[in-house]
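1. fold the following for me, if possible:
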Amino acid sequence: MACPMACPMASPIACPTALTLALLILCAEAEGFASCHAPTLQTKVFKYRIWDMNQKSLYLRNDQLVAGHLQGANAALEEKVFWVPNRSFEHARLPVIMGIQNGTRCLASPAAPQPTLRLEAANITELPRAGEASAPFTFFRSYKDGLWRFESAANPGWFLCTSARAHEPLGLSRHPDATHVLDFYFQLC
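-> Next comes the predicted model:
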């Protein structure tokens, strides 16, 4: 027997408490007196292509995510970015958790005076359930003139960046300058 999760009536006020209690008891009996659990929140994983405003794509080299110009056969090296919304943070700031390799390795930036960016083995669909503890994996998206920026939730004011030079690791920077590119294109695959 399936566990009834919601009152079939339109209004919760119209749903009698006795009826709800009876349904819960029936559910417990049907499940061998096990408690009736609501389904867990499902998190849809999105797959995107991300590249910086200088047309450098992301790829993995020596276990680091780097940005470079990939052409010809090397274009197959490009890593797609998998992301999920993180509902533990203010929705208006567009919080996301990003990873590569089907979301099994996530971008992380633990709080620090001089923050760094690294890849950590993690399940992208489980991280949003960690609440505030998911801050090192969370980035706030902002959009302007067709370009996106990704601000670290654990390190406010620090943004995902590429180097102005090709084939350098992704990192974090406070401001765009001659050596750091903070603006990205972000396109659904």
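
2. rest of the way, CA atoms for contacts and neighbours
-> OK.

3. relative to M9, how far out is L21?
-> According to C-alpha to C-alpha, to the nearest Å, L21 and M9 sit 15 Å apart.

4. same deal with S163?
-> Distance from S163 to M9, counting by C-alpha to C-alpha: 57 Å.

5. those two: which is more packed in?
-> Taking other C-alpha atoms under 10 Å, S163 and M9 do not tie; S163 has more neighbours (23 against 10).

6. which residues touch the more buried one?
-> A67, P169, L170, G171, T179, H180, V181 (C-alpha atoms under 8 Å, 6 or more residues apart in numbering).

7. and the two most separated of these?
-> A67 and T179 (13.2 Å; C-alpha to C-alpha).

8. more neighbours, those two?
-> Legend: neighbour count by other C-alpha under 10 Å for A67 and T179, higher for A67 (29 against 12).

9. in a helix, that one, correct?
-> No - counting by DSSP: H, G, I helix; E, B strand; the rest coil, A67 is not part of a helix but strand.

10. correct me, but it touches R61?
-> No - contact criterion C-alpha atoms under 8 Å: A67 and R61 do not qualify, at 9.6 Å.

11. where does L60 sit relative to L117, distance-wise?
-> From L60 across to L117, the span is 14 Å (C-alpha to C-alpha).

12. now swap in E29 and tell me
-> Taking C-alpha to C-alpha, one finds E29 at 51 Å from L117.

13. list the buried residues in stretch 131-139.
-> Residues of stretch 131-139 classed as buried by neighbour count (16 or more other C-alpha atoms under 10 Å): S134, A135, P136, F137, T138, F139.

14. one more, for comparison:
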Amino acid sequence: MSVLEENPGMKMDCEDWERDKPQCSSKGPRVKARGPEKFTIHDGDHKVLVLDSESLRAVPDKTYILPETFFVLASRVKSACENKGSPILLAVSKGELCLCCDRKKGQSQPSLQLKKRKLSNLAAQKKWKCLPFIFYRNKVGSWNTLESAAHPGWFVCTSANPGEPVEMTKSRGGRKYTEFSFRHICKTEMSPSEVSE
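-> Reported below is the predicted structural model:
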């Protein structure tokens, strides 16, 4: 699989969103909003994220395994703290399933869920409706962390054991990987969920 390494100069933030949103002007043409960027996500243990039975799992990065395509869109929600990173929305399955960090009834801690929401519709929602879907993408050297906007201090993580579900953690390091690389993918590549039967 051919992938392009992440553009280190690329920054997705509110300013990009504001600049790229449709402009309403009677004097000039309308500018179309830029769509989401497509990436594969790899953890610090050389595993890739894949979609398996509507849950995300981290599996060893082998040439015969096709990583899931993640659709990443900058959120209009401004970060309260500059050090939190750029607020983004993440989706899989052609932007039809969005990652969400929320508490299920009866649970004391938040969990990572995939909810059936269109990324394009979610981006237009008010802050309080889309907050569980927002993650702060923060650069840590050449890696990125993904912190929940709705549950500060909780990070997306993978386990040291391959095949386990991707989840949320409050403790960083140890047997949990909270640092990821985003690899921009070519438009011709497709993830398993994009292949039509």
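
15. more neighbours, E29 and L117 of structure 1?
-> Ranked by neighbour count (other C-alpha under 10 Å), E29 of structure 1 and L117 place L117 first, with 20 against 14.

16. show the contacting residues for the equivalent of the more buried one over in structure 2.
-> Counting by TM-score structural alignment, L117 of structure 1 lines up with L112 in structure 2. Contact analysis of L112 of structure 2 by C-alpha under 8 Å, 6+ apart lists L99, C100, C101, D102, V156, V166, E167, M168.

17. now the two most distant members of the residues you listed.
-> Across the contacts of L112 of structure 2 (C-alpha to C-alpha), the longest gap, 14.1 Å, separates D102 and V166.

18. residues near the equivalent of S75 of structure 2 over in structure 1, how many?
-> Counting by TM-score structural alignment, S75 of structure 2 corresponds to N86 in structure 1. Around N86 of structure 1 sit 26 other residues, with neighbours defined as other C-alpha under 10 Å.

19. any idea how far the residue located most distally from the centre of structure 2 lies from A33 of structure 2?
-> Ranked by distance from the centre of structure 2 (C-alpha atoms, centre = their mean), the top residue is K27, with 36.7 Å. To A33 of structure 2, K27 of structure 2 is 18 Å away according to C-alpha to C-alpha.

20. could you do E179 of structure 2 as well?
-> In terms of C-alpha to C-alpha, E179 of structure 2 sits 30 Å off from A33 of structure 2.

21. neighbour count: those two, which is higher?
-> E179 (24 against 13).

22. measure the alignment partner in structure 2 of V45 of structure 1 to H151 of structure 2 for me?
-> Residue pairing (TM-score structural alignment): V45 of structure 1 is matched to P36 of structure 2. In this view, P36 of structure 2 and H151 of structure 2 are 24 Å apart by C-alpha to C-alpha.

23. go on, E18 of structure 2?
-> Relative to H151 of structure 2, and taking C-alpha to C-alpha, E18 of structure 2 is found at 25 Å.

24. again with W17 of structure 2
-> From W17 of structure 2 to H151 of structure 2 the distance is 23 Å (C-alpha to C-alpha).

25. and stretch 138-149 of structure 1, which stretch of structure 2?
-> The aligned range for stretch 138-149 of structure 1 is 134-145, by TM-score structural alignment.

26. okay, now R174 of structure 1: neighbour count?
-> The burial count for R174 of structure 1: 15, using other C-alpha under 10 Å.

27. all strands for structure 1, in order.
-> Along structure 1, the segments classed as strands by DSSP state E run 46-52, 57-61, 64-68, 81-85, 95-100, 105-108, 118-121, 138-144, 147-152, 159-163, 168-169, 171-173, 180-181, 184-188.

28. could you redo those strands as CSV and give each row distance to A130 of structure 1?
-> What follows is these, written out as CSV (distance: least, C-alpha to C-alpha, whole Å):
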stretch, distance to A130 of structure 1
strand 46-52, 19
strand 57-61, 27
strand 64-68, 24
strand 81-85, 13
strand 95-100, 12
strand 105-108, 14
strand 118-121, 15
strand 138-144, 11
strand 147-152, 16
strand 159-163, 22
strand 168-169, 27
strand 171-173, 23
strand 180-181, 30
strand 184-188, 26
